[in-house]
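> Okay, sequence plus prediction incoming.
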Amino acid sequence: MDQHSLRTVAATRYVTPFREGGSLPGLVEADDLGMYVLKFRGAGQGLKALTAEIIVGELARRLGFRVPELVLVDLDPELSRAEPDEEIQDLLRASQGTNLGVDYLPGSFDFNPRVKEPGSDLAARLLWLDSLVLNVDRSWRNPNMLLWHRQIWLIDHGAALIFHHRWQPGWRPAPTYRYDAADHVMMPVAGSIAEADAALRPQVTPRLISEILSLVPDEWLDPALGSPAAARDAYAAYFAARLADAPDWVAALEETRAARV
């Protein structure tokens, strides 16, 4: 995959909804004959969730985690004509334009650390990543990981970057953010988070963040900040502030981990 762009495909057939998701993601077939889990721009948190999916998913990929390919999906509301469910019809019509597709992993199933030991290094690295991006949705109840071909794959990052739901003109990142990792699915098995920090933090450079932010379509970025460039600058400022605060939140993670031993 080109590191500087996401592929664009067109949805040709709506196959079925995944009703376990609150925003009713659906399985679609596209004009490249691929199957994708479609995240709708007209659902739930809308474009903010799709933006978080790209930023966090692509950051995770570049840090060495397995993430299904993300693509941009053009959706024609005419697909709603063949759908008998009125709720899904409305969702398809409300999502005309560019949506997000996640490569469908056939035969995958929800990851359970009781079934497969993730390893202390992977667990620590994932704890570090989720703390960096304030991902509040990786608990025992909802780990948002799949096991596919005996490997762990990360999915569903729309609940991360929660600060962008409160944006307004003049927004600045806070010097510190509270993140409660006590219920994180990886906390009981994580190794040294300080070691994970030493390995991962140097990789999250301003250039890397800029490359990832460039993958988000301009039309998805919050106009409250004035322009797409201003929105990207705000995300970049958040990452700079969060990384600067890393010694403190990594120490807090280590305290939580020690309390679980």
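Now that the structure is in, tell me what you want to look at. Predicted model, so just to flag it, every value in this text is computed and none were measured.
> can we go C-alpha only for contacts and neighbour counts from here?
Fine.
> Let me know how buried the closest residue to Thr176 other than its chain neighbours is, in neighbour terms.
Excluding the flanking residues, the one nearest Thr176 by Cα to Cα, 6 or more residues apart in numbering is Asp245, at 6.4 Å. By other Cα atoms under 10 Å, 15 other residues sit near Asp245.
> distance of Asp245 from Tyr177?
9 Å (Cα to Cα, to the nearest Å).
> ditto for Gln168
18 Å.
> Point me to the helix or strand that includes the residue nearest the centre of the chain.
Centre of the chain computed as the mean C-alpha position; nearest residue by Cα atoms, centre = their mean is His157, 2.4 Å away. Assigned by DSSP states H and E, His157 belongs to neither a helix nor a strand.
> residues contacting it?
His157 is in contact with Ala49, Ala52, Glu53, Val56, Gly57, Asn135, Asp137, counting by Cα atoms under 8 Å, 6 or more residues apart in numbering.
> Surely Ile54 and Pro217 touch.
No: with contact defined as Cα atoms under 8 Å, Ile54 does not reach Pro217; the gap is 10.0 Å.
> And here is the other one:
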Amino acid sequence: MNDFQIQLRNVNVTRYVTPLREGGSMPAIAEADDGFLYVLKFRGAGQGPRALIAELIGGEIARILGFRVPELVFASLDEAFGRTEPDEEIQDLLKASVGLNLALHYLSGAITFDPTVTKIDTKLASQIVWLDCFLTNMDRTCRNTNMLVWHKELWLIDHGASLYFHHSWQNWEEQAKRPFVLVKDHVLLPWASELELVDSEFRVLLNAAHIRSVVNLIPDVWLEGEVNFETKEAHREAYAKFLESRLAHSAIFLKEAQHAREVFI
């Protein structure tokens, strides 16, 4: 298990198709040189590279745990795109994002998950709630479920709001052991009745080797300008230690989720 490694493909963006203005960071549908369409997340958007790091870590950990997640790729953006875009806001975003960005395979024809229309079983609901408590993902609510139904299967998207501690890195060691109080707003909380079972299973499936393999994917360029760490290696190490500590103390966020569910129902 120590040899566990993850690799992401690299693509070059060849065509900007259309913006997805419903997203706060204004991602876009774009075509790459492999002929596929992607949802492109820009490092020049509001939250900067931290949102891409959260997207990368969240998506790949979800994949390790068996969830369906669109393929993530590193997407390079040439400076020529900013010159030809007529929309000034988009032009500024493209210019600020020249270089390495992150993209998710576009699930053409997918529909947004609606819990009143599509029912999922209690085991899957519990798994997703556990994942979001682990990642401190605040963005899986009734207002924005960040789940898609594609070919009658549930897919998880948009983990950029996870790991919100890294926007300041204040007391991050302590934050790793804190409950996730925002679980009370989770769209699947009412159905998450198997959290203890999921916790025991996921603590076996996910380990330090998996975590470090994911963290090691973070490109150097996304770690530039961080004043809290002397080196990029130390920066990555902090992400790894946060996640390892959170996994070791999963009973804390598990108890919070169970309490929130009792209050809710």
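Sure, I can see it. If you're wondering where the values come from, they're calculated on a predicted model, not measured in any experiment.
> on that earlier part again, mind checking which of the contacts of His157 of structure 1 land in strands?
Secondary structure from DSSP state E places none of the contacts of His157 of structure 1 in strands.
> Could you tell me where stretch 64-82 of structure 1 falls in structure 2?
Alignment of stretch 64-82 of structure 1 against structure 2: residues 66-84, by TM-score structural alignment.
> Could you give me the buried positions within the matching stretch?
Buried residues in stretch 66-84 of structure 2, counted by 16 or more other Cα atoms under 10 Å: 67-78, 81-82.
> cool, stretch 132-152 of structure 1 as well?
For stretch 132-152 of structure 1, by 16+ other Cα under 10 Å, it's 132-139, 143-147, 152.
> try stretch 151-168 of structure 2
Neighbour counts over stretch 151-168 of structure 2 (16+ other Cα under 10 Å) mark Leu154, Trp155, Leu156, Ile157, Asp158, His159, Gly160, Ala161, Ser162, Leu163, Tyr164 as buried.
> now, which of the residues you listed lie within strands?
Leu154, Trp155, Leu156.
> would TSV of the contacts of His157 of structure 1 with distance to Val28 of structure 1 be doable?
Converted to TSV, the contacts of His157 of structure 1 look like this (distance: Cα to Cα, whole Å):
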residue	distance to Val28 of structure 1
Ala49	19
Ala52	21
Glu53	18
Val56	23
Gly57	20
Asn135	27
Asp137	25
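> Strands of structure 1, residue ranges please.
For structure 1, the strands defined by DSSP E occupy 8-17, 26-30, 35-39, 70-75, 97-103, 109-110, 145-148, 151-154.
> OK, contacts around the aligned partner of Ile212 of structure 1 in structure 2?
Counting by TM-score structural alignment, Ile212 of structure 1 corresponds to Val214 in structure 2. If you count contacts by Cα under 8 Å, 6+ apart, Val214 of structure 2 has them with Gln5, Ile6, Leu56, Ile57, Glu60, Ile61.
> now, the most widely separated pair of the residues you listed?
Farthest pair in the contacts of Val214 of structure 2 (Cα to Cα) is Gln5 and Leu56. Separation: 14.5 Å.
> out of those two, which sits in the more crowded spot?
Neighbours per residue, other Cα under 10 Å: of Gln5 of structure 2 and Leu56, the larger number sits with Leu56, 26 against 14.
> which position in structure 1 aligns with the more buried one?
Per TM-score structural alignment, the equivalent position to Leu56 of structure 2 in structure 1 is Ile54.
> any idea how far Val215 of structure 2 is from the residue mapped onto Ser227 of structure 1 from structure 2?
Alignment note (TM-score structural alignment): Ser227 of structure 1 maps to Thr231 of structure 2. Per Cα to Cα, Thr231 of structure 2 is found 15 Å from Val215 of structure 2.
> Of those two, give the one with the bigger neighbour count.
Remark: of Thr231 of structure 2 and Val215, Val215 carries more neighbours, 23 against 13, as counted by other Cα under 10 Å.
> Quick one: end-to-end distance for stretch 93-108 of structure 2.
This stretch, stretch 93-108 of structure 2, spans 24 Å end to end (Cα to Cα).
> now what about that stretch, what contacts it?
The contact list for stretch 93-108 of structure 2 (Cα under 8 Å, 6+ apart) reads 29, 36-45, 52, 56, 70-79, 81-82, 150, 221.
> tell me which residues of that stretch are tucked away?
Within stretch 93-108 of structure 2, judged by 16+ other Cα under 10 Å, the buried ones are 93-107.
> and that stretch, which stretch of structure 1?
Stretch 93-108 of structure 2 maps onto residues 91-106 of structure 1, going by TM-score structural alignment.
> for the buried residues of stretch 132-152 of structure 1, which one is nearest Ala251 of structure 1?
When the buried residues of stretch 132-152 of structure 1 are compared against Ala251 of structure 1 (criterion: Cα to Cα), the nearest one is Leu132, at 13.1 Å.
> Give me the aligned partner of that closest one over in structure 2.
Match for Leu132 of structure 1 (TM-score structural alignment): Phe134.
> what sits against its match?
Leu243, Arg246, Leu247, Ser250, Phe253.
> The equivalent of Leu122 of structure 1 over in structure 2 and Trp222 of structure 2, how far apart?
Under the alignment (TM-score structural alignment), Leu122 of structure 1 maps onto Leu124 of structure 2. Going from Leu124 of structure 2 to Trp222 of structure 2 by Cα to Cα gives 33 Å.
> Compute the number of surrounding residues for the closest residue to Tyr238 of structure 1 other than its chain neighbours.
Leaving out its chain neighbours, the residue that sits closest to Tyr238 of structure 1 by Cα to Cα, 6+ apart is Pro173, at 5.2 Å. Residues near Pro173 of structure 1, counting by other Cα under 10 Å, number 18.
> my read: Pro173 of structure 1 touches Ala236, true?
No: using Cα under 8 Å, Pro173 of structure 1 makes no contact with Ala236, being 9.7 Å away.
> Spit out the contact partners of Gly58 of structure 2.
Contacts of Gly58 of structure 2 by Cα under 8 Å, 6+ apart are Leu135, His159, Gly160, Ser162.
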